[in-house]
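Q: Give me a model of this one.
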Amino acid sequence: MLFKSPIMQVIKCKAAIAWEAGKPFSVEEVEVAPPKDHEVRIHIIATGVCRTDAHAVSTHFKEGLFPVILGHEGAGIVESVGPGVTKVKPGDRVIPLYIPQCGKCKFCLNPKTNLCQKISKIKTAISDQDLMADNTSRFTCKGKQIYHFMGTSTFSEYTVVAETSVAKIDDAAPLDKVCLIGCGFSTGYGAAINTAKVEPGSTCAVFGLGGVGLSAVMGCKAAGATRIIGIDINKDKFPKAKELGATECINPKDYNKPIQQVIAELTNGGVDFSIECIGNIDVMKAALECTTVGWGTCAIVGVALEDRGVPVDPFQLIMGRTLKATFFGGWKSVDSVPKLVSDYMAKKFKLDELVTYTLPFEKINEAFDLMKEGKSIRTVLVF
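A: The predicted model follows:
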């Protein structure tokens, strides 16, 4: 069945624009064009602030296009749909997806991956989807075209996404909580369950106890791990990590030896599984080396901005260790996000505990400061 919106006009609303790298966001009035063929215009209600957004405006990141509306961890209500849309209709509650699922390409048809051909530049997906399929933008401000970001751009009160990049969710879901399923929670939780494939009775190490890392801790616990070691240089994160499933937490600054050596000594030779949730090359190396020989598995989640690879000694792999990485926790987005929302509603995992602050959208720069200062697990902005 085709759904056609009765009113298809340009909408004026507020959005946070990054005009150039390294500068604060500017909250401006923008014009949001109507959705075209197979596109959906969404009224964003809430959006999380993720470190990936900070990466995108970093002066160290070379792939970004400006000016741009960032944001990729949102939830909202469908305002209108373009011709050909069949999966959602105005009034539906939805989560925009930075990893699409067209359901037709070789990736979508293969259960081994959650990638989709719609991410045309898979190698640099963080900067991909900067324009819509027709190579034009739906955003303008002060007469200038504004780029999209990751196909979502949730730092705008209204945004336009492809139909393949939206998931319809439970109407009763609190949007200021389930927006985290659009990125941080799903990525960390899935890294443990889908990528590392943590096993019952196993030992695990999770590097980085922010929103993604704490979600990985919950994933390890849900998978049945009996020992979960949280690692972070901010000891203030330890109580929350233990509340969510970590059995112990350690601070690398408390030791005068490499943290991988410390973990190996604590676990009789290394953990069964490790998950890196920071995006630091040296920590990725430590995460691999803290796993046991024979069968240790390391899953990399963090996005590194450094222009160098992970220094892996081939002997580490020859001795039976496995190095993996994950994108959106391995979830096929359109299929999995509604199920994750239902699991949250059924209290199968926690999300509320990940939200440290809920702020009005106009305080977006304050939200980024809280994240950079380590004072917030997740800050959610509401319009």
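
Q: CA atoms for contacts and neighbours, from now on please.
A: Noted.

Q: Just say helix, strand or coil for the nearest residue to Glu20 once chain neighbours are set aside.
A: Nearest residue to Glu20 in three dimensions, chain neighbours excluded: Phe66, at 5.8 Å (Cα to Cα, 6 or more residues apart in numbering). Applying DSSP: H, G, I helix; E, B strand; the rest coil to Phe66 yields a three-state assignment of coil.

Q: so who does Phe66 touch?
A: The neighbours of Phe66, taking Cα atoms under 8 Å, 6 or more residues apart in numbering as the test, are 18-21, 146-147.

Q: Make JSON lines out of those and add neighbour count and secondary structure.
A: As requested, the contacts of Phe66 are exported to JSON lines (neighbours: other Cα atoms under 10 Å; DSSP: H, G, I helix; E, B strand; the rest coil):
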{"residue": "Ala18", "neighbour count": "22", "secondary structure": "strand"}
{"residue": "Trp19", "neighbour count": "17", "secondary structure": "coil"}
{"residue": "Glu20", "neighbour count": "16", "secondary structure": "coil"}
{"residue": "Ala21", "neighbour count": "20", "secondary structure": "coil"}
{"residue": "Ile146", "neighbour count": "25", "secondary structure": "strand"}
{"residue": "Tyr147", "neighbour count": "26", "secondary structure": "strand"}
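
Q: please give me the structure for this one as well, since I'd like to look at both together:
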Amino acid sequence: MNTRGAILRSAPGQWEVTDLVADDPRTGELQVKLAASGLCHSDDHVATGDMPVGHYPFLGGHEGAGVVTAVGPSTPGFSEGDHVVFSFLPGCGRCRYCANGQQYICDSGANLLVGSRWDDAESFRFQTSDGTAVGQMCGLGTFAEVTTVDVRSTVKIPDDIPLEVACLVGCGVGTGWGRRCRPVRSGPGTPSS
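A: Predicted structure coming up:
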């Protein structure tokens, strides 16, 4: 499918919007038309080169939400028209970490910044118009109009949740999950923080 997306050709570099070709989904994959994508500080770290990636050109974006437009063969649980949000941390549900309730360190996430599919370093789902393979940030690449993703990073959500709000859950909540906050108290005789 022809689409457009923001890629980096090198780092440090600038995001460049260009024509891309997204592959049809394979088994265990979905194609999704993005409704919204967040811009995270991690995307800036990739552009400055502070967070190196494994393959250029590289399609940015790792938090987004949209509508499923195609479902790969033998991929149960999803249908065209489903609303989904992406998780930058995949969860296979079967590895030792997922089985022990530690989905945040799923084996599938070991190669998030390589740009290829997690289980095959030579397998990409995007190409430039001249056929050059394009890596996807966290296997997602939400800086595109349409993306092809693995179901391990996809969560179906109710249709009444606004997609522009849901997209922020894919990184913002996952990143802030372990943060501990203490209330700030102020007033007469109370120390303020």
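
Q: How much space separates the residue nearest in space to the middle of the first structure from Val217 of the first structure?
A: Nearest to the mean C-alpha position of the first structure, by Cα atoms, centre = their mean, lies Cys183 at 2.7 Å. Taking Cα to Cα, to the nearest Å as the measure, Cys183 of the first structure falls 16 Å from Val217 of the first structure.

Q: For the second structure, which segments count as helices?
A: In the second structure, helices defined by DSSP state H lie at 41-48, 96-99, 163-166, 172-176, listed in chain order.

Q: Give the buried residues for the longest one.
A: Counting neighbours by 16 or more other Cα atoms under 10 Å, one finds that the buried residues in helix 41-48 of the second structure are 42-44, 46-47.

Q: Between those, which sits nearest Thr175 of the second structure?
A: Ser42 (10.9 Å; Cα to Cα).

Q: That closest one and Glu63 of the second structure: what is the separation?
A: Using Cα to Cα, Ser42 of the second structure is found at 11 Å from Glu63 of the second structure.

Q: okay, and the common contacts of these two?
A: Counting by Cα under 8 Å, 6+ apart, no residue touches both Ser42 of the second structure and Glu63.

Q: neighbours around the alignment partner in the first structure of Gln14 of the second structure, how many?
A: The equivalent of Gln14 of the second structure in the first structure is Pro24 (alignment by TM-score structural alignment). A count of nearby residues for Pro24 of the first structure, using other Cα atoms under 10 Å, gives 16.

Q: ok, so what distance separates the nearest residue to Pro24 of the first structure once chain neighbours are set aside from Asp53 of the first structure?
A: Excluding its sequence neighbours, the residue lying closest to Pro24 of the first structure (Cα to Cα, 6+ apart) is Asn365, at 6.4 Å. Noted for Asn365 of the first structure: a distance of 12 Å to Asp53 of the first structure, by Cα to Cα.

Q: and if you look at His72 of the first structure?
A: Separation of His72 of the first structure from Asp53 of the first structure (Cα to Cα) stands at 8 Å.

Q: same deal with Ala216 of the first structure?
A: Remark: distance between Ala216 of the first structure and Asp53 of the first structure (Cα to Cα) = 20 Å.

Q: hmm, back to that, quick check: the farthest pair among the buried residues of helix 41-48 of the second structure?
A: In the buried residues of helix 41-48 of the second structure, the most distant members under the criterion Cα to Cα are Ser42 and Ala47, with 8.7 Å between them.
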